[in-house]
Each structure stands twice: as C-alpha cells, then as structure tokens.
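[1] Structure for this input, please:
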Amino acid sequence: MAKTRWGIISTALIGTGKVIPGIQRARTAEVVAIASRDQGRARAAADALGIPKAYGSYEALLADPDIDAIYNPLPNHLHVPVTLQAAAAGKHVLCEKPIGLDATDAERLLAVPKGIHVMEAFMVRFHPQWLRAREAARSGELGEVRAIQCFFSYFNTDPANIRNQADIGGGGIMDIGCYPIVTSRFIFEAEPQRVIALIDRDPVLGVDRIASAILDYGDGRRADFTVSTQLTPLQRVDIVGTRKRFEVTIPFNAPQAEAVTVFTDDGSELGDASAVATRIDPVDQYAEQADVFSAVVRGEIDLPYGPADAVQNMKIIDALFRSEKSGRWETP
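    Below is the predicted model of the structure:
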C-alpha cells in the first residue's frame, strides 16, 4: 500500500515531541519533509527525527510535489492563514487545535478548494479509551448520561511561552479548555444550547489563568469543567449516568504507545471499592489520528470531522468569552 506522504510546518515541540513520532508509527503514513523559517533548525530537526528533507521556508515545503498532507502546529494566530496557504497549494491539512482565534477566523476554512481536506487535530477522538467511553454512553451501559465533569491544569507563567500571549490566542480556554468542550460533544453527540463561564485573568499576562464553565446540552444534560494554566498539573474526566460512571484517568495526554486503564463504577460501595478496571492495550493516539487522516487523503474513507465541526467548537469558545463579560448564559 502506498503511504500518504506528510510534510511538517515548523519545528514546534508538540510536533517534534509527539505528533511526528506518532505519524512515523502510523501504518499508512510517512514523514518526508519538515520546514522552518530557519534552515539550520529545520535540518537539525530532520536529522534528529530521520526525516529526509528539510526546508528553510514554509513556501518551499508547500511547493514540494511529493507531499500529500501537511501537519500545521504553528501558534494559534497562524493556523488559518497557513492552512489556507497549504490548501491553495493542493495539500490536505491536519491543523492543531484550536483551529483559529475565533469562529469568524475559522469560518475562512469553509472556503478551501473542493477536494482538499482540513481536519482539526483533536487526537483524543481516535484513542480507544474515548471510543470505549462513547460506546458505554451509547449502549446504555451507564444508563442515561446526564453529567460530564472535567479538570485539566498545568503550571506555566513564562511570558515568552505562546500559551501566555493573549494577542496570538493564548490562555487556558484556548489551549486546554477546548478539550472538555470537544469531548463532551463527542460523548453526548450533541451541541450545547447555552454556556456560562467564570474566568480569572493573570493581571500581567492578560490571559485566562483559571476558567470554569457549564455547557447546557438540554434535557437535563450538562458538562462542566475547570481548566487552569497556573495550578498543579492534574487531569481527569468523569462521565456520569443513572446506572454507572465512566472515569478516564489520563484523558488528554495519554502516554504514547502505552497501556491505559479506564474505570466503570456503579457506586454500590464507598469510594472506588466498586470500580471495575478495564485495560486499554498500548496505542499511540497520534498514530491513530494520522492513519485516519491518511485514509481520507487516499480517498478510502470520508472525513470524520471537517472545518464545520472546528467552527462549531470555536463558536462555543467565543460564547464562553462573551459570558465572561456579560456574566450571563450565552448561546453559541
């Protein structure tokens, strides 16, 4: 089987540390080139990762006829413009999350040329632990799922870090709040009807450093989450139904190519005494994502999530920021 040939835009750490190794583990993909605005940096990354070609500009990589798909892990304000540039060059694009600075920015991707595929890189949707969680919700194993609770935090106060630069899309909701939004949509298989947020901003950096939100999915269903860029690192998700709860213990940055454990619990005993563990065999969620997108590029399957889905996620984020200012429920 001919493999989909990938080019990587930039030497960003998310790419070199996680996504590129994931693509290289994929069954149907190969990384053939990487680009940086600094030729030396591109060459060093290529040598370290065993990538044949290194380009000193994004334009040179996009002009390479031997590349089928692009991975774009640039800072948030460059996601849409560089993705559009790649699409104009005839390349399919897997773009890092969040897809844009806001929904209006993201909507520009709805005009990509026909036949060019763009997908937001939410790798969690391809990890077996999340597929198992959705099946538990779908099947009725959990009863009627009415609540999803999430906590996700890390500590980073470096003003030079792009996550702490408000003008280019930094802050907790954009960086990690997008995960509980997309995964609650994934589990409920629905869209929130209204949202409300409580946000605290760093007085120097200007970014949201702690944010809590409620997403009302109607019919008594809700997701609530707290995310922070300035708290002890922690992550957890509980999906709670009328019969059981489903716990994802490492929901977002599951260790690559390692086994993980999820739990179901009917609450019949105190604490976790009634929890039943299920082992998920070793998997690389970035490799799974690459295989799916590679199959899309080769025309073997339909695109599971396109720009319209990404725009919807941005609309919810936009509504949370409106709620911060209004102090009221807002409609995405």
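
[2] switch to C-alpha atoms for all contacts and neighbour counts from now on
    Will do.

[3] sec struct for the nearest residue to T226 once chain neighbours are set aside, please.
    Spatial nearest neighbour of T226, chain neighbours left out: S212 (4.2 Å); criterion: C-alpha to C-alpha, 6 or more residues apart in numbering. Following DSSP: H, G, I helix; E, B strand; the rest coil, we place S212 in the strand state.

[4] S212 contacts V195, correct?
    No - S212 is beyond contact range of V195, at 10.7 Å (criterion: C-alpha atoms under 8 Å).

[5] Between those two, point out the one with more neighbours.
    Between S212 and V195, counting by other C-alpha atoms under 10 Å, V195 is the more crowded of the two (25 against 19).

[6] So the closest residue to the more buried one other than its chain neighbours: helix, strand or coil?
    Nearest non-adjacent residue to V195, counting by C-alpha to C-alpha, 6+ apart: L215, 4.6 Å away. Here L215 takes the strand state, with states given by three-state DSSP.

[7] and L215, what is it in contact with?
    Counting by C-alpha atoms under 8 Å, 6 or more residues apart in numbering, L215 makes contact with 192-196, 222-224.

[8] ok, now with 10 Å
    Applying C-alpha atoms under 10 Å, 6 or more residues apart in numbering, we find L215 in contact with 147-148, 180-181, 184-185, 191-197, 221-225, 316, 320, 329-331.

[9] swap in T331?
    T331 touches 192-196, 215-216, 315-316, 318-320, 322-323, counting by C-alpha under 10 Å, 6+ apart.

[10] one more, for comparison:
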Amino acid sequence: MIRWGILSTAKIGLTKVIPALQNSRLGEVTAISSRVGEQAEKAARQLGIAKAYSSYEELLSDPDIDAIYNPLPNHLHVEWTLKALRAGKHVLCEKPIGMNRSEAIRLEAESRKFPTLKVMEAFMYRFHPQWVKAKQLIDAGTIGQVKTVQSFFSYFNADPNNIRNKPEVGGGALMDIGCYCISFPRFLFAEEPSAVMGFMDVDPQMRTDRLTSGILKFAAGKSSSFTCSTQLCPFQQVHILGDQGRITVEIPVNAPPTQKCKIILMVANGRKEIEFDAVDQYSLQADAFAEAILNNTPAPTPLTDAIANMAVIDAIRASAEQNTWINIE
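    The predicted structure is shown next:
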C-alpha cells in the first residue's frame, strides 16, 4: 500500500480526492496538513486520517509517508512539488502543473535529479473507462478519420474571494477548466497543435478571464475548438467528429463516482449508447500512479505531457492578448 500525505485542506481534496484515495486498492491516507493547524485537525477527524500537521514542512518530514497529493493553488504547485521530491516523496500534483510552460520545464528538469521518484499531473479523466473506450474506438477507426474535437466546460462563480477568481495565484477559466479542453484533443490525437488562436473576456473587477475560447490547429487538417467559462450556467460536453461518425462524451470531466455514465456513438448504421458502471476516476488515477511506484515503472502520464499542455495554455493567452495566431514550437 502507498501511504499518502495531503498538502492543504483544499476543497477538491476533502470532497473528492481524499475519499477516493481511501477507497483505492493500493493507497491509504496517513496524514493531512494545513498552515492552520485547526483546519488540519478538523479534516483529519472528519475523514478518519490518523495524523494532522500544522505545516507542510512537518508533513514532508514524516518518514511514514510515501507519496504526496498536492492540491495547493496553482502558483504553489511547482514550489511544493519540488520540496516534496527533495523530501523523498512521490507527487501527484493537481492540474495545471504550474503557472506557465517555463515553470513546467523547471519542474521536469529538477525531477530528473530524483530518478526513483514519480511525479504526475492529475488529469483524472484519462483513467475513466468512458475515455479509455472513446480512445479505443478512435484508434480502431470506428468513426473514420477524426478531424475535429469540440469541447465546452462552464460553471458560475463570481465570488471575488474565491481562489479561482484571483489572477495572481493562477485563477481564471483557462487555467482552471480550459486546461481540460486543451488536454482532450492532445490526448485523442496523440499529437501537439502547431498553432492556436485565443479569445478572452476578462472580468473588469477580478481581472481573471471569465470566458475563453480557442482554436487549435493540428496536422493533416485536424482542429479543435473549445469554450470555457467561470460565469455561465454549469455545462460540459465533448464532441469528437470523424468522417464516418461521431462520439459524444456527455460528462467528460466530472463523471459522478456513484452513478453510471455513457458516451454516444453515431455511425452509419445508427446510434449506440455505451454505458459504464459507476467508478471513481480519482481512485483509478491513484491506483495507476501507485502501481507505477510499486513496480518502479514510468508514471502513466509523463511531465513532458504537462509541459506541452502548459505551452498551449501560454499560447492561447498570448493569442488573446495580441489578437493573432500564435505558433507553438
């Protein structure tokens, strides 16, 4: 079993990831930390965690912890992931991996100094059976040559005190949820875009992008388009279109862990709904990462993928600011 330590009492950890780690096959949550000791103690009591630390440093020094889950604000991802590596811990870090491509490159370079430790960006959707099946259908040519991926992801949060609405810590629609919309076509096409065009609507008070749209240009005439927003009604969906059919992923990101979900396959001979039993994609992600640790195999997703995703995020932002296409090296 992999013994997990949790950096901070972030909501995503308390409500989604920690319960998933506790229910995983290969993991147990040993400790949680917060800069406010009372918060760590409260979370530990509520979730049945044995140890609560009043600082992140204390948690990292615990010899009974094998791996760290890092759900800190975006601007602290690289800093504390590196500190965890230097403390001899494996790290599963929330997305996006950093504030920009340069930070991601620095993390990857520094991580090479610790060849026995694993680091991975937590794009949990890739471990859900619905995405595994969608990728299998595409690779098998079921919908022909895939030409475009269209993604939409939104929620409404106009609270200026919410961390997602603070630009200095990496808030905004593009960083928080647009990173998924960029990851989807890269995962499905298994290649990187050559150029992007981005459009942003920035909240005049909070200065975060509240609506961002983008177009990604891939090789052989393929493309992807997306819209993400922090100030629209909640909605998410992905459409994958080929020259012989299409696939719709109804709940691409927040697939509920206690309910069945489905993807829809449309081809010449009709419509087919492919249903999946309820699973917790966070548990599946944790077990895949734990297997890499226990078997000393590469992390399921390498940091080079995180660098590439950040490169597109940077380019979308630059395109919106300059009102032009941006080529990606």
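
[11] What value does the TM-score take for this pair?
    Scored by TM-score structural alignment, normalised by the length of structure 2, the superposition of the two chains gives a TM-score of 0.97; 325 aligned residues with a C-alpha RMSD of 1.1 Å.

[12] related to what we said a few turns ago, where's the alignment partner in structure 2 of the residue nearest to T226 of structure 1 relative to I97 of structure 2, distance?
    Structural correspondence for S212 of structure 1 with respect to structure 2 (TM-score structural alignment): S213. Using C-alpha to C-alpha, to the nearest Å, S213 of structure 2 is found at 21 Å from I97 of structure 2.

[13] helix, strand or coil for the residue nearest to V238 of structure 2 when sequence neighbours are not counted?
    Distances taken as C-alpha to C-alpha, 6+ apart place S151 nearest to V238 of structure 2, at 4.5 Å, with adjacent residues excluded. Following three-state DSSP, we place S151 of structure 2 in the strand state.

[14] quick revisit: taking the contacts of T331 of structure 1 one by one, which sit in helices?
    315-316, 318-320, 322-323 (DSSP state H).

[15] that older thread, residues shared between the contacts of S212 and V195 of structure 1?
    What both S212 of structure 1 and V195 touch, as defined by C-alpha under 10 Å, 6+ apart, is the set 224, 320.

[16] Helices of the stretch 201-332 of structure 1, start to end?
    For the stretch 201-332 of structure 1, applying DSSP state H, counting those that start in this stretch gives helices covering 285-297, 307-326.

[17] so can I have CSV of those showing distance to E59 of structure 1?
    CSV is the format used below for the helices of the stretch 201-332 of structure 1 (distance: least, C-alpha to C-alpha, whole Å):
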stretch, distance to E59 of structure 1
helix 285-297, 21
helix 307-326, 23
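
[18] Mean neighbour count, these: which tops it?
    Counting by mean count of other C-alpha atoms under 10 Å, helix 285-297 has the highest mean neighbour count of the helices of the stretch 201-332 of structure 1, with a mean of 24.

[19] What span of structure 2 is that helix aligned with?
    Taken onto structure 2 by TM-score structural alignment, helix 285-297 of structure 1 occupies residues 281-293 there.

[20] can you tell me which residues contact E28 of structure 2?
    E28 of structure 2 sits next to 1-5, 18-22, 49, 65 when contact means C-alpha under 10 Å, 6+ apart.

[21] what do you get if the cut-off is 6 Å, keeping everything else the same?
    3-4, 22 (C-alpha atoms under 6 Å, 6 or more residues apart in numbering).

[22] Repeat that for T264 of structure 1.
    The neighbours of T264 of structure 1, taking C-alpha under 6 Å, 6+ apart as the test, are 245-246, 275-276.

[23] Trace it over to structure 2, please.
    By TM-score structural alignment, T264 of structure 1 lines up with L265.

[24] ok, that match to P298 of structure 2 distance?
    The gap separating L265 of structure 2 from P298 of structure 2 is 33 Å, by C-alpha to C-alpha.

[25] repeat for F156 of structure 2
    In this view, F156 of structure 2 and P298 of structure 2 are 37 Å apart by C-alpha to C-alpha.

[26] more neighbours, the two?
    Under the neighbour definition other C-alpha under 10 Å, F156 of structure 2 and P298 were set side by side, and P298 has more, 16 against 13.

[27] Skipping its backbone neighbours, what lies nearest that one in space?
    A292 (5.9 Å).

[28] Drop the exposed ones from the contacts of T264 of structure 1 and show what's left.
    The neighbour count (16 or more other C-alpha atoms under 10 Å) marks 245-246, 275 as buried among these.

[29] ok, A290 of structure 1 - contacts?
    By C-alpha under 6 Å, 6+ apart, the contact set of A290 of structure 1 is I23.

[30] ranges for the strands of the stretch 151-300 of structure 2?
    In the stretch 151-300 of structure 2, the segments counted as strands under DSSP state E, counting those that start in this stretch are 195-202, 209-217, 223-229, 231-242, 245-249, 261-267, 270-276.

[31] Distance to I163 of structure 2 added to the ones you listed, as JSON lines?
    Output for the strands of the stretch 151-300 of structure 2, formatted as JSON lines (distance: least, C-alpha to C-alpha, whole Å):
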{"stretch": "strand 195-202", "distance to I163 of structure 2": "16"}
{"stretch": "strand 209-217", "distance to I163 of structure 2": "13"}
{"stretch": "strand 223-229", "distance to I163 of structure 2": "15"}
{"stretch": "strand 231-242", "distance to I163 of structure 2": "14"}
{"stretch": "strand 245-249", "distance to I163 of structure 2": "29"}
{"stretch": "strand 261-267", "distance to I163 of structure 2": "30"}
{"stretch": "strand 270-276", "distance to I163 of structure 2": "34"}
